[in-house]
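Novice: A structural model of the following input is requested.
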Amino acid sequence: MLGFIGKIFAWWDDATPGTYLTLFAKGATKVGEDEFGNRYFEEKKATGSDGRIRRYVVYNGYADASRVPMAWHGWLHHTYEDAPTGDEAAYAWEKGHEPNLTGTLHAYKPAGALSRGGKRQANSADYESWSPEG
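Specialist: From the prediction side, this is the model:
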């Protein structure tokens, strides 16, 4: 019971009952799951004004669009017709997927950032203003 109440009020963490109700009402079927546990669904028939079948993602944990890997992003936006299988060959220059950490405790904070004291190392390009007194 507590889990159900948590789902109602914690909409940012996983999916709400309304999301599951929408998926059920639209006849959406599960297409796959990525390495982060996000689940992907597709409606059975086109219901949008553009004539395309709607596709959905239900996040595993915090709902953050930057947690969707590249191949699944392409499928969600109809760039790829078929859902990724995980067997797609990566190019040598491709890096692994990393979510956007901006705004989290793990965000990059360079020297001189206010959260690190606001002091940075002196630089030869630092500007020194002219003063008429001296």
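
Novice: Please count neighbours and contacts with C-alpha atoms only from this point.
Specialist: Will do.

Novice: Tell me which residues of stretch 9-16 come out buried.
Specialist: Neighbour-count burial for stretch 9-16 flags 13, 15-16 (criterion: 16 or more other Cα atoms under 10 Å).

Novice: Stretch 54-72 now?
Specialist: 54-60, 63, 67-69, 71-72.

Novice: if we look at it, which residues are touching it?
Specialist: For stretch 54-72, contacts defined as Cα atoms under 8 Å, 6 or more residues apart in numbering pick out 12-15, 34, 36-43, 46-48, 76, 83-84, 97-100.

Novice: Separate out the buried members of those residues.
Specialist: 13, 15, 34, 38-43, 76, 83-84.

Novice: wait, which of these is closest to residue 25?
Specialist: residue 43 (9.6 Å; Cα to Cα).

Novice: could you dump the buried residues of stretch 54-72 to JSON lines with distance to residue 106 and secondary structure?
Specialist: As requested, the buried residues of stretch 54-72 are exported to JSON lines (distance: Cα to Cα, whole Å; DSSP: H, G, I helix; E, B strand; the rest coil):
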{"residue": "54", "distance to residue 106": "34", "secondary structure": "coil"}
{"residue": "55", "distance to residue 106": "31", "secondary structure": "strand"}
{"residue": "56", "distance to residue 106": "28", "secondary structure": "strand"}
{"residue": "57", "distance to residue 106": "24", "secondary structure": "strand"}
{"residue": "58", "distance to residue 106": "23", "secondary structure": "strand"}
{"residue": "59", "distance to residue 106": "20", "secondary structure": "coil"}
{"residue": "60", "distance to residue 106": "19", "secondary structure": "coil"}
{"residue": "63", "distance to residue 106": "17", "secondary structure": "coil"}
{"residue": "67", "distance to residue 106": "15", "secondary structure": "helix"}
{"residue": "68", "distance to residue 106": "18", "secondary structure": "coil"}
{"residue": "69", "distance to residue 106": "19", "secondary structure": "coil"}
{"residue": "71", "distance to residue 106": "25", "secondary structure": "helix"}
{"residue": "72", "distance to residue 106": "24", "secondary structure": "helix"}
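
Novice: I'd like the structure of this one too, to check against the first:
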Amino acid sequence: MGINLNPFTWWNGASWGTMLYGLRGMAQTGTDALGNVYYEGGQDGSGRKRRWVIYDGANDASRVPPEWFSWLHHQIDDVPDRAMPPARAWQKPGVPNMTGTPLAYRPSGSLEKGGQRAAATGDYEAWTPEG
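Specialist: This next block holds a predicted model:
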């Protein structure tokens, strides 16, 4: 089914038109740990080089690591491998947006966790219109 939808959909990944025509004249500048590929070439309206990302899988902007986000938005000039300092020992790798998946955050008391909240403590007094 994926091969039939590829020419017509953009949300499943880069379409054939993007790969054949949109990236013509662009130079591949790097890849990230998630398999996304980054390109640079051409100029935008302000004279800066255009920068692109082709996602490895579904098009989800939360899958772009922070260092490559900085490169895409011209916050750093060179690719992150050369422009950014090495990662610190305490830094964790980024995770994609899990909203809408079974791994999404669900606090205690939410309907997905059974809907049972802890009872209110004695320091709470409900508002009434007469009072």
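
Novice: care to give me the TM-score?
Specialist: With the length set by TM-score structural alignment, normalised by the length of the second structure, the two chains reach a TM-score of 0.81; 126 aligned residues with a Cα RMSD of 2.5 Å.

Novice: if we can go back for a sec, now go through the buried ones among the contacts of stretch 54-72 of the first structure and say which are in helices.
Specialist: Residues of those located in helices (DSSP state H): residue 76.

Novice: Strands along the first structure, start to end?
Specialist: Remark: strands assigned in the first structure by DSSP state E are 29-33, 39-42, 55-58.

Novice: which strands and helices sit next to the longest one?
Specialist: Think strand 29-33 of the first structure. On a contact count with 3 or more Cα pairs under 8 Å, 6 or more residues apart in numbering; DSSP states H and E, strand 29-33 of the first structure meets strand 39-42.

Novice: now the equivalent of residue 58 of the first structure over in the second structure: how far from residue 36 of the second structure?
Specialist: Here residue 58 of the first structure is matched to residue 54 in the second structure, going by TM-score structural alignment. From residue 54 of the second structure across to residue 36 of the second structure, the span is 6 Å (Cα to Cα, to the nearest Å).

Novice: Same check on residue 58 of the second structure?
Specialist: In terms of Cα to Cα, residue 58 of the second structure sits 10 Å off from residue 36 of the second structure.

Novice: State the distance from the residue sitting nearest the centre point of the second structure to residue 114 of the second structure.
Specialist: The centre of the second structure sits closest to residue 62, judged by Cα atoms, centre = their mean, with a distance of 1.2 Å. Residue 62 of the second structure sits at a distance of 29 Å from residue 114 of the second structure (criterion: Cα to Cα).

Novice: Kindly report the same for residue 36 of the second structure.
Specialist: Applying Cα to Cα to residue 36 of the second structure and residue 114 of the second structure gives a distance of 38 Å.

Novice: ok, how many other residues are close to residue 125 of the second structure?
Specialist: Here the count is done by other Cα atoms under 10 Å, and residue 125 of the second structure has 8 residues near it.

Novice: Residue 75 of the second structure too?
Specialist: 11.

Novice: which ones are touching the counterpart of it in the first structure?
Specialist: By TM-score structural alignment, residue 75 of the second structure lines up with residue 79 in the first structure. The contact partners of residue 79 of the first structure, by Cα under 8 Å, 6+ apart, come to none.

Novice: before we move on, back to that, now the strands of the first structure in a markdown table, with distance to residue 3 of the first structure?
Specialist: Shown next, in a markdown table, are the strands of the first structure (distance: least, Cα to Cα, whole Å):
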| stretch | distance to residue 3 of the first structure |
| --- | --- |
| strand 29-33 | 22 |
| strand 39-42 | 19 |
| strand 55-58 | 17 |
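
Novice: which one of these lies closest to residue 22 of the first structure?
Specialist: strand 55-58 (10.4 Å).

Novice: Check the mean deviation of the closest one from the second structure.
Specialist: Once the two are superposed, strand 55-58 of the first structure sits an average of 0.4 Å from its aligned residues in the second structure (mean Cα distance after the TM-score superposition for the first structure).
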